[in-house]
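[1] mind folding the following:
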Amino acid sequence: MNPQFKKGILELCVLVIVKQKDQYGYELAQNLTEKIAIAEGSLYPLLRRLTKEDYLQTYMAKSTEGPPRKYYRLTDEGERYMETLIHDWNIFQESVNHLIKEVYES
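    You can find the predicted model right below:
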């Protein structure tokens, strides 16, 4: 898949996955890479930015497999932002599909 496509939609994917369930960084990276191949190095700067912008909040929780883990949770503001991104994505996707359909049906 084109890296620019992934970069553009990664933010929405992170918010959607965290909405399903609070997750720690590595867990989130694993869940993302099941659907979209990403570099782990691109995820953590995004998580920091989303936290700084108050779309995500973090908390520490004990782990049975080592030290405590930092979990990410979607905030109310993050949920509103995610809904806006989903709306924008749907409009964008429909527009691109319409354009492709016009070219291939003519």
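[2] could you use CA atoms for every contact and neighbour count after this?
    Will do.
[3] for the closest residue to C13 other than its chain neighbours, give its distance to V14.
    Closest residue to C13 apart from its sequence neighbours, by Cα to Cα, 6 or more residues apart in numbering: L32 at 7.6 Å. With distances taken as Cα to Cα, to the nearest Å, L32 is found 8 Å from V14.
[4] run a quick neighbour tally on K19.
    K19: 18 surrounding residues under other Cα atoms under 10 Å.
[5] burial count for the closest residue to it other than its chain neighbours?
    Nearest residue to K19, sequence neighbours excluded (Cα to Cα, 6+ apart): L74, at 5.8 Å. The tally of other residues near L74 (other Cα under 10 Å) stands at 26.
[6] contacting residues around L74?
    Taking Cα atoms under 8 Å, 6 or more residues apart in numbering, we find L74 in contact with L15, V18, K19, D22, Y55, L56, Q57.
[7] Proceed likewise with the subsequent sequence, for comparison:
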Amino acid sequence: MGKQVTEMLKGTLEGIVLAILSERPAYGYEITAWLRDQGFSDIAEGTIYALLVRIENRGFVDVEKVPSEKGPPRKVYSLNDSGREHLAEFWRTWSFLAERLEQLRDGAAPA
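    I've put the predicted structure just below:
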């Protein structure tokens, strides 16, 4: 990933993770692996874990400790009602920005 993509991703990663969790509960490594499979190869596992702690502290997810075959129990995150509301706001904001960027790209910049 180039530097510009990395910088843009920083501002949207929370919304991306919430969107992943809106589909089904997941644990940190699982989210990281999915992102890497989608082409976000430069995302560090630690980045995702730090983000999960933040969204847990903000009350957007519920956490369940699930036994693991290897090592300590896994923390499985699932989106709760507050997280769904926050994700809906993220998508509204994303749509607004995407529309304005498309207008700029198409040469409809304000005079």
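[8] any idea what the TM-score comes out to?
    TM-score of the superposed chains, computed with TM-score structural alignment, normalised by the length of the first structure, equals 0.88; 102 aligned residues with a Cα RMSD of 1.4 Å.
[9] picking that back up, the more surrounded of L32 and V14 of the first structure?
    Each of L32 of the first structure and V14 has its neighbours counted (other Cα under 10 Å); V14 has more, 21 against 18.
[10] check the offset of stretch 37-48 of the second structure from the chain's centre.
    Once both centres are worked out by Cα atoms, centre = their mean, to the nearest Å, stretch 37-48 of the second structure turns out to sit 11 Å from its chain's centre.
[11] quick check: closest non-adjacent residue to the spatially most central residue of the second structure.
    Note on the second structure: the residue nearest the mean C-alpha position is V17, at 2.2 Å, using Cα atoms, centre = their mean. Excluding the flanking residues, the one nearest V17 of the second structure by Cα to Cα, 6+ apart is I31, at 7.4 Å.
[12] of all the contacts of L74 of the first structure, which two lie farthest apart?
    Between any two of these, the greatest separation by Cα to Cα is 13.0 Å, found for D22 and Y55.
[13] aligned to the residue nearest to V17 of the second structure, what sits in the first structure?
    Mapped onto the first structure by TM-score structural alignment, I31 of the second structure lines up with L28.
[14] how about the host helix or strand of its match: buried residues?
    Secondary structure assigned from DSSP states H and E places L28 of the first structure in helix 25-35. Neighbour counts over helix 25-35 of the first structure (16 or more other Cα atoms under 10 Å) mark G25, L28, A29, L32 as buried.
[15] packing partners of the helix with the most length in the first structure?
    For the first structure, the longest helix by residue count, based on DSSP state H, is helix 76-105. Counting contacts by 3 or more Cα pairs under 8 Å, 6 or more residues apart in numbering; DSSP states H and E, helix 76-105 of the first structure is packed against helix 3-20.
[16] how close does the helix it packs on sit to the second structure?
    Taken over the aligned residues, the distance from helix 3-20 of the first structure to the second structure averages 0.6 Å (mean Cα distance after the TM-score superposition for the first structure).
[17] now that helix and helix 76-105, what's the angle there?
    140 degrees (axes from the mean of the first three to the mean of the last three Cα atoms, to 10 degrees).
[18] just give me how far helix 3-20 of the first structure sits from the chain centre.
    Per Cα atoms, centre = their mean, the centroid offset for helix 3-20 of the first structure relative to its chain is 3 Å.
[19] likewise stretch 75-84 of the second structure?
    Worked out by Cα atoms, centre = their mean, stretch 75-84 of the second structure lies 12 Å from the chain centre.
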